[in-house]
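*Asks:* What follows is a predicted structure for the sequence shown.
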Amino acid sequence: MNDASSLLKEFETEYVPQINATLQHLNEGWIDQSILQSAMTYSVDAGGKRLRPLLTLAVLKTYGVQLTEGQLMAASALELLHTYSLIHDDLPAMDNDDLRRGVATNHVKFGAGMATLAGDGLLTLAFEWLSNADIPATQQLSLVRALSHAAGPAGMVAGQAQDISSEHHQLNIDELAKLHRQKTGALLHYAVEAGCIMADVNEEERQDLLKFADQFGLAYQIYDDLLDVTSTAQQLGKKTHKDAGEEKNTYPGLFGVEGTKQRLKRVVESAESQLKDLNQITGRDYRLLNAFCSYFKIKE
């Protein structure tokens, strides 16, 4: 394990339990229907990397912010919204998946109707958490505005719609990059933006950090596409080799496995370079954020 991987592992070991403890607040009166509560908590408790709230917390730590319960709640709200997107993505009318994070998908466990409502509940509850988090009201408003844009019809939902409408139709590289920027990149962009908002990062540095976030988000989707054709369901906790069968637009479909690996390598290097340039300008230590790039393990 290299230094970056060790740094990321240490950060995860410290903060994933705190995120999970915050998510357990779902059992404290936020949901007023027992089956719905079971369905919502089922998918939240199924695990996951907690990558998005971790990115938010990493920005706060990078800028020397002492973490508060309110900031943890605001950061964890993104995990609620991300989980909603997975539940809906797995539905029979969408990808019709029966395995997610190594367990049965929500609609397999609770039925499509209840799964739809569980996703609806997590989506709306995310914004309730942001508006109830013990942080300044100006930050609450900025977070709500940014998350609604990232998750809505100009962001993630637009990407999902494009993904569906482009099945059986080959997109070019620019079109594919836009699809991924919305479908996957928008929430990762927001994760870094949320940290910038709560850390009160100045506008110039914020824009540079968001450029890193966008490169990281693109790398994340390319890597996910790659894993779909190079990994097993047991390794990923979800079905693999589905994209090609459904004629979805992916990087391996456009460039092949080796071409995709090379493209991923260049995008990761671009993300790292963005932080290196920012370090030279500000003198700030961005090693923690850079460590997130160690997530992408490219086998030659």
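*Replies:* Perfect, thanks for sending it.

*Asks:* Going by C-alpha atoms from here, please, whenever you check contacts or count neighbours.
*Replies:* Will do.

*Asks:* Mind jotting down where the strands sit in the stretch 51-200 of the chain?
*Replies:* 99-100, 103-104 (DSSP state E, counting those that start in this stretch).

*Asks:* Nearest to Thr240, out of those strands?
*Replies:* The closest of the strands of the stretch 51-200 of the chain to Thr240 is strand 99-100. By C-alpha to C-alpha, the value is 10.2 Å.

*Asks:* What are the contacting residues of that closest one?
*Replies:* Contact partners of strand 99-100, identified using C-alpha atoms under 8 Å, 6 or more residues apart in numbering, comprise Thr105, Gly237, Lys238, Lys239.

*Asks:* Of these, which is the most crowded?
*Replies:* Using other C-alpha atoms under 10 Å as the neighbour criterion, Thr105 leads the contacts of strand 99-100 with 25 neighbours.

*Asks:* neighbours of Leu176, just the number please.
*Replies:* Counted with other C-alpha under 10 Å, Leu176 comes out at 19.

*Asks:* Skipping adjacent residues, who's closest to it in space?
*Replies:* Nearest residue to Leu176 in three dimensions, chain neighbours excluded: Asn249, at 7.0 Å (C-alpha to C-alpha, 6 or more residues apart in numbering).

*Asks:* What of Leu289?
*Replies:* Spatial nearest neighbour of Leu289, chain neighbours left out: Ala58 (6.3 Å); criterion: C-alpha to C-alpha, 6+ apart.

*Asks:* try this one next to it:
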Amino acid sequence: MSNGETQVHQFDLAKLTSPAGAVEDWARTFLQQRAMPTNLKSAIEYAFFGPGKRLRPVLVVRCCEAVGGDERAALPAAAAIELIHCFSLVHDDLPAMDDDDLRRGRPTLHKHTNEAMAILAGDAMTSLAFEAIASGIDDAALSRAVARELSTATTDMISGQIYDTLPAFDADTPPARRLELIHRHKTGALLRCACRMGGRCGGASAEQLNNLTHYAESVGLMFQIIDDLLDVTQSTEQLGKTANKDADQGKLTYPGVMGIDASRAEVARLRDAAHAALADLGASAEPLRELCDYMAVREK
């Protein structure tokens, strides 16, 4: 589909995201077996198991399946990337960062507990992500490759947060280029990582991994443009987090730089590019195509 033909009512979101349940089960067992202070474990569980799209772990599993792999092979990597994503949300919400009180329709972790616990729980989720990979993936070469993907993406994500909140761009860097650097790092890095880790867990060939990477780069940027659009078109109640936050903080956004209509046109272009990247993967990549179409029209 192209040119805005995607229909919201066509999506069976529960089916598309069904791997999320298996990822949560794997993560729950992993966390239950890991000795740590009770209050720290409770804080991590609050951040990890709260409501959420689980997009990154689902992409890990769906990309594994798209290249012929089994869901079970992808679960440790899927849990690991969700731990990193949740750490980033907990730290982003802190008073020193975005200073948010609401996340996924609930109090942010530092409001639910306190700032010290939120900082330490985020720290712990970072290290636990790599424990999950090391303990869950028996093949040493694959474990190293997956850990390398995730560590690189985590650093890139943090770089994106710097670009967004503590920028040090050259004076002649145009706003559109600054915006792309922010989004390709802050949001795109983990989405790209999810797809590449999934491909590796499924035994992808170099060509298949390249296809998944191109898909991820398109949907990663598209996802953030949609986030920017939702921030200016939806209410706090609809989003489950504070609306208009970026504009209020003077941050660069696609609607702010390009306008709403041009931003929507860019979403359509990126959606088509993502579909094109999957052309050689055939029917096994259909869930990835549907996830792309859903992400292009999501409303929160």
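*Replies:* Great, that's in hand. Note that this is a predicted model, so its numbers are computed, not measured.

*Asks:* got a list of what the residue nearest to Leu176 of structure 1 touches?
*Replies:* The neighbourhood of Asn249 of structure 1, defined by C-alpha under 8 Å, 6+ apart, consists of Asp163, Ser166, Glu167, His169, Gln170, Leu171, Leu176, Asp243.

*Asks:* That one matches what in structure 2?
*Replies:* Aligned counterpart of Asn249 of structure 1 in structure 2: Leu252 (TM-score structural alignment).

*Asks:* measure that match to Val219 of structure 2 for me?
*Replies:* 19 Å (C-alpha to C-alpha, to the nearest Å).

*Asks:* repeat for Leu166 of structure 2
*Replies:* Taking C-alpha to C-alpha, one finds Leu166 of structure 2 at 25 Å from Val219 of structure 2.

*Asks:* Neighbour count: the two, which is higher?
*Replies:* Val219 (27 against 11).

*Asks:* Can you tell me what the more buried one aligns to in structure 1?
*Replies:* Under the alignment by TM-score structural alignment, Val219 of structure 2 pairs with Phe216 in structure 1.

*Asks:* Give me the mean distance between the helix or strand encompassing that match and structure 2.
*Replies:* Counting by DSSP states H and E, the element that carries Phe216 of structure 1 is helix 203-230. Helix 203-230 of structure 1, aligned to structure 2 and superposed, deviates on average by 0.7 Å (mean C-alpha distance after the TM-score superposition for structure 1).

*Asks:* what's whatever helix or strand comes next after that helix aligned against in structure 2?
*Replies:* Once the chain leaves helix 203-230 of structure 1, the next helix or strand it forms, by DSSP H and E, is helix 233-236. Matched against structure 2 by TM-score structural alignment, helix 233-236 of structure 1 falls on residues 236-239.

*Asks:* List the buried residues in the matching stretch.
*Replies:* Using 16 or more other C-alpha atoms under 10 Å as the test for burial, stretch 236-239 of structure 2 gives Leu239.

*Asks:* Once aligned, what mean separation remains between that stretch and structure 1?
*Replies:* Here stretch 236-239 of structure 2, set against structure 1 after superposition, deviates by a mean of 1.3 Å using mean C-alpha distance after the TM-score superposition for structure 1.

*Asks:* what's the neighbour count on Ala133 of structure 1?
*Replies:* For Ala133 of structure 1, the number of neighbouring residues by other C-alpha under 10 Å comes to 21.

*Asks:* And it? What does it align with in structure 2?
*Replies:* Looks like Ala133 of structure 1 aligns to Gly136 there (TM-score structural alignment).

*Asks:* for its match, what are its contacts?
*Replies:* Applying C-alpha under 8 Å, 6+ apart, one finds that Gly136 of structure 2 lies in contact with Pro76.

*Asks:* which one's the longest helix in structure 1?
*Replies:* The single longest helix within structure 1, with elements called by DSSP state H, is helix 251-282.

*Asks:* The match of Val219 of structure 2 - nearest residue in space that isn't next to it in sequence?
*Replies:* Spatially, and ignoring its direct neighbours in sequence, Phe216 of structure 1 is nearest to Ala271 (6.0 Å; C-alpha to C-alpha, 6+ apart).

*Asks:* pretty sure the one you found contacts Leu218?
*Replies:* No: the pair Ala271 of structure 1 / Leu218 is not scored as a contact, 9.6 Å apart, by C-alpha atoms under 8 Å.

*Asks:* Who has more neighbours out of those two?
*Replies:* Remark: of Ala271 of structure 1 and Leu218, Leu218 carries more neighbours, 26 against 23, as counted by other C-alpha under 10 Å.

*Asks:* any idea how far Val16 of structure 1 is from the residue found closest to Ala158 of structure 1 once you drop the neighbours it is linked to in the chain?
*Replies:* Spatially, and ignoring its direct neighbours in sequence, Ala158 of structure 1 is nearest to Gln182 (6.6 Å; C-alpha to C-alpha, 6+ apart). Per C-alpha to C-alpha, Gln182 of structure 1 is found 26 Å from Val16 of structure 1.

*Asks:* neighbour count winner among the two?
*Replies:* Between Gln182 of structure 1 and Val16, counted using other C-alpha under 10 Å, Gln182 has the larger neighbour count: 27 against 17.

*Asks:* I'd like to know how far the equivalent of the more buried one over in structure 2 sits from Glu82 of structure 2.
*Replies:* Under the alignment (TM-score structural alignment), Gln182 of structure 1 pairs with His185 of structure 2. According to C-alpha to C-alpha, His185 of structure 2 stands 17 Å off from Glu82 of structure 2.

*Asks:* Equivalent analysis for Gly198 of structure 2, please.
*Replies:* Taking C-alpha to C-alpha, one finds Gly198 of structure 2 at 13 Å from Glu82 of structure 2.
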